[in-house]
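Asks: Predicted model and sequence follow; I will ask about them next.
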Amino acid sequence: MDTTKVPTTFWVVAALALVWNLIGVAMFFLQTNMGPEQIAALPPEQQQIYAVMPAWLDIPYGVAVFGGVLGSLALLLRRRWAVAAFAVSLLAVVVQMAGVYALTPAWAVSGASGLPMTLLIVAIAGFLVWYANRAAARGWLR
C-alpha cells in the first residue's frame, strides 16, 4: 500500500481537470451531432465555418477531450500514465486548433477575438501535462 502523502491541491487540480475535460466531452458531442437545423440557427459567420470544416477534424477533437478525461482519471487514481494521456491530449488539441484556423475561415470570421479561448484551451492542456509530470517527479503517481 502506497502511503505517499499528496497535498490537497493535487486533488483539487485533478477534480477540476476532470470537470474541465468532461465539459469538453459534452461540447464534442454537441458539435459533432449538430444537424442542419442547429447549424441553420447559428450566426451566418459560424455557419460558414461549419460548412467547410473537414470531418476528420472531429478525430483530434475527440482524442483531445477523451484523452483529457483519461488523464484526469489517471491523476485521481494517482497513476503515472496520466502524463502520457495528457501529452496525447495536448498534441490532439494543437492539431485540432491548427486545423480549424488553417482549413476554415475561423480567423476571417473571429479575428483576434477568437484567440483567447483557443489559447486558454491549449494553455490548460499544456498545464495538465506539466502538472502530471511534476506529480510523477514528486512521487505522487505510481
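Replies: Yep, that arrived. Numbers count the residues shown, from 1 in each chain.
Asks: drop to CA atoms for contacts and neighbour counts, all remaining ones
Replies: Noted.
Asks: helix or strand right after the strand or helix carrying Asn21?
Replies: Per DSSP states H and E: Asn21 is located in helix 8-32. Scanning the chain past helix 8-32 towards its C-terminal end, the next helix or strand to appear is helix 36-40 (assignment: DSSP H and E).
Asks: take a look at this one as well, against the first:
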Amino acid sequence: MTNHLNAKPPVWFWIVAVVARIWNAMGVMQYLGQAYNTESFRSQYTAEQLEMLSNTPSWAIAAFAIAVFAGLIASVLLLLKKKVAYTMFLISLIGVIVQLYHNLIVVKSVDIYGPAAVVMSVMIIGFAILLLLFSKYSIKKGWLK
C-alpha cells in the first residue's frame, strides 16, 4: 500500500504541471503585451478590437492580471509540489470568471471577435477548472505537501 505522506507523483503529473506552466506563461505574455501595448501586440488586432481593449475598465484589467499571474504562480507551486497551488489556482479561476464576465457579457466581445471569442473563453475557463481540480486531486493523492 502506498504511503500518502511519501507518494511519488506519476510521470503524467509532471507532464500536466509543465503544460500548465507553459499555458500560464503564455497568459502572462498576453497580459504584458496588452499592458505595455507593444507593437507586436497591436499588430494582432483590428482597429475595432484595439478600441475595445483600450476602453477596458481597470477592474477587468486587474482580473486579467490576477488570473494570469496567480495561474503562473500556481503552476510553479505545482511543479514544486506545494499544496498552496490549489489556492492559487482558485484565485486564478476567480480572476478568469471576472475577466470573462467583462469580455462576454459587458462588452459582448463575440460581436467584435466572432465565434473565436467563445472558443477561446471556453478553453480558458475549462483549463482553469481542470487545473484547480487537478491540484485538488494531487493533494488527495499526497503528491503535494
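Replies: Ah, there it is. A quick note: this is a predicted structure, and the numbers were derived from the prediction, not measured.
Asks: in the second structure, which spans are helices?
Replies: Shown for the second structure, the helices assigned by DSSP state H span residues 11-36, 39-42, 47-54, 58-79, 84-100, 110-113, 115-140.
Asks: what's the distance between Val122 of the first structure and Ala136 of the first structure?
Replies: 21 Å (CA to CA, to the nearest Å).
Asks: Ok, Met34 of the first structure next?
Replies: For Met34 of the first structure, the distance to Ala136 of the first structure (CA to CA) stands at 39 Å.
Asks: Same question for Arg80 of the first structure.
Replies: As it turns out, when the distance is counted by CA to CA, Arg80 of the first structure lies 6 Å from Ala136 of the first structure.
Asks: residues shared between the contacts of these two?
Replies: Common contact partners of Arg80 of the first structure and Ala136 (CA atoms under 8 Å, 6 or more residues apart in numbering): Arg142.
Asks: Ala7 of the second structure corresponds to which position in the first structure?
Replies: Taking TM-score structural alignment as the criterion, the aligned counterpart of Ala7 of the second structure in the first structure is Thr4.
Asks: For that match, give its distance to Trp11 of the first structure.
Replies: When CA to CA is the yardstick, Thr4 of the first structure and Trp11 of the first structure sit 14 Å from each other.
Asks: So those two - more neighbours on which side?
Replies: Counted by other CA atoms under 10 Å, Thr4 of the first structure and Trp11 do not tie: Trp11 has more neighbours, with 14 against 11.
Asks: was I right about that one contacting Leu77?
Replies: No - applying CA atoms under 8 Å as the test, Trp11 of the first structure and Leu77 come out as separate, 10.1 Å apart.
Asks: What about Phe89 of the second structure, how many residues nearby?
Replies: Neighbourhood size, Phe89 of the second structure [other CA under 10 Å]: 30.
Asks: Contacts only, for the equivalent of it over in the first structure.
Replies: With TM-score structural alignment defining the correspondence, Phe89 of the second structure maps onto Phe86 in the first structure. Phe86 of the first structure makes contact with 67-68, 71, 125, 128-129, 132, according to CA under 8 Å, 6+ apart.
Asks: try Val68 of the second structure
Replies: Applying CA under 8 Å, 6+ apart to Val68 of the second structure gives the contacts 24-25, 27-28, 31, 92.
Asks: now with 7 Å?
Replies: 24, 27-28, 92 (CA atoms under 7 Å, 6 or more residues apart in numbering).
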